[in-house]
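S.K.: any chance you can model this:
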Amino acid sequence: MVPELEAYKEYALVSAVAAHRGISFEQVEQLPYGNFMASIGYLHHQARYQHEIQSLMKQRNGH
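M.R.: Next comes the predicted model:
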């Protein structure tokens, strides 16, 4: 897959997890990690989100 599409897919998945966890765009923007994308990257690397992200990916891939 094209890297940009892969990044967008990851961004969408992590955004979905953040939203599911009750973290709004405005809240993420205010986290001390730079900008929204950096904050989403931070959330992605938090262990507590890994299982959820993997589950979402499996669901989307039909497994």
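S.K.: for the rest of this, base every contact and every neighbour count on C-alpha atoms.
M.R.: OK.
S.K.: where along this protein do the helices fall?
M.R.: 3-20, 25-29, 36-44, 47-60 (DSSP state H).
S.K.: tabulate those (CSV), appending mean neighbour count.
M.R.: Output for the helices of the chain, formatted as CSV (neighbours: other C-alpha atoms under 10 Å):
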stretch, mean neighbour count
helix 3-20, 15
helix 25-29, 14
helix 36-44, 17
helix 47-60, 13
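S.K.: here is a second sequence; please produce its structure as well for comparison:
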Amino acid sequence: MVLDEDEPRIRADRSYFARSFVNDTFPADGAVESQWTLGEIVTTLIGAGFTLRHLAEYPEPF
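M.R.: Sure, this is the predicted structure:
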């Protein structure tokens, strides 16, 4: 599979809610990565005593 590195995309072979995935891109070459949803991260930070003053998202891919 050849992917255009400059084209933003959602990969059908990866789930947003999966706990981990194998990174098949260079330089990772098979590294297993853990991932958390934005909700899990924000909830954990608030639970640890942080105060959330602003949260924003933008349509840019990176």
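S.K.: overlay them and tell me the TM-score.
M.R.: Here the TM-score for the pair of chains, by TM-score structural alignment, normalised by the length of structure 2, is 0.29; 27 aligned residues with a C-alpha RMSD of 3.3 Å.
S.K.: check contacts around V17 of structure 1.
M.R.: Counting by C-alpha atoms under 8 Å, 6 or more residues apart in numbering, V17 of structure 1 touches 49, 52-53.
S.K.: just these now: which is nearest E10 of structure 1?
M.R.: I53 (8.8 Å; C-alpha to C-alpha).
S.K.: tell me who's in contact with the residue nearest to the spatial centre of structure 1.
M.R.: Centroid check for structure 1 by C-alpha atoms, centre = their mean gives V14 as the closest residue, at 1.2 Å. The contact partners of V14 of structure 1, taken as C-alpha under 8 Å, 6+ apart, are 40, 43-44, 53.
S.K.: tabulate these (a markdown table), appending distance to E4 of structure 1.
M.R.: Formatted as a markdown table, the contacts of V14 of structure 1 follow (distance: C-alpha to C-alpha, whole Å):
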| residue | distance to E4 of structure 1 |
| --- | --- |
| I40 | 16 |
| L43 | 19 |
| H44 | 17 |
| I53 | 19 |
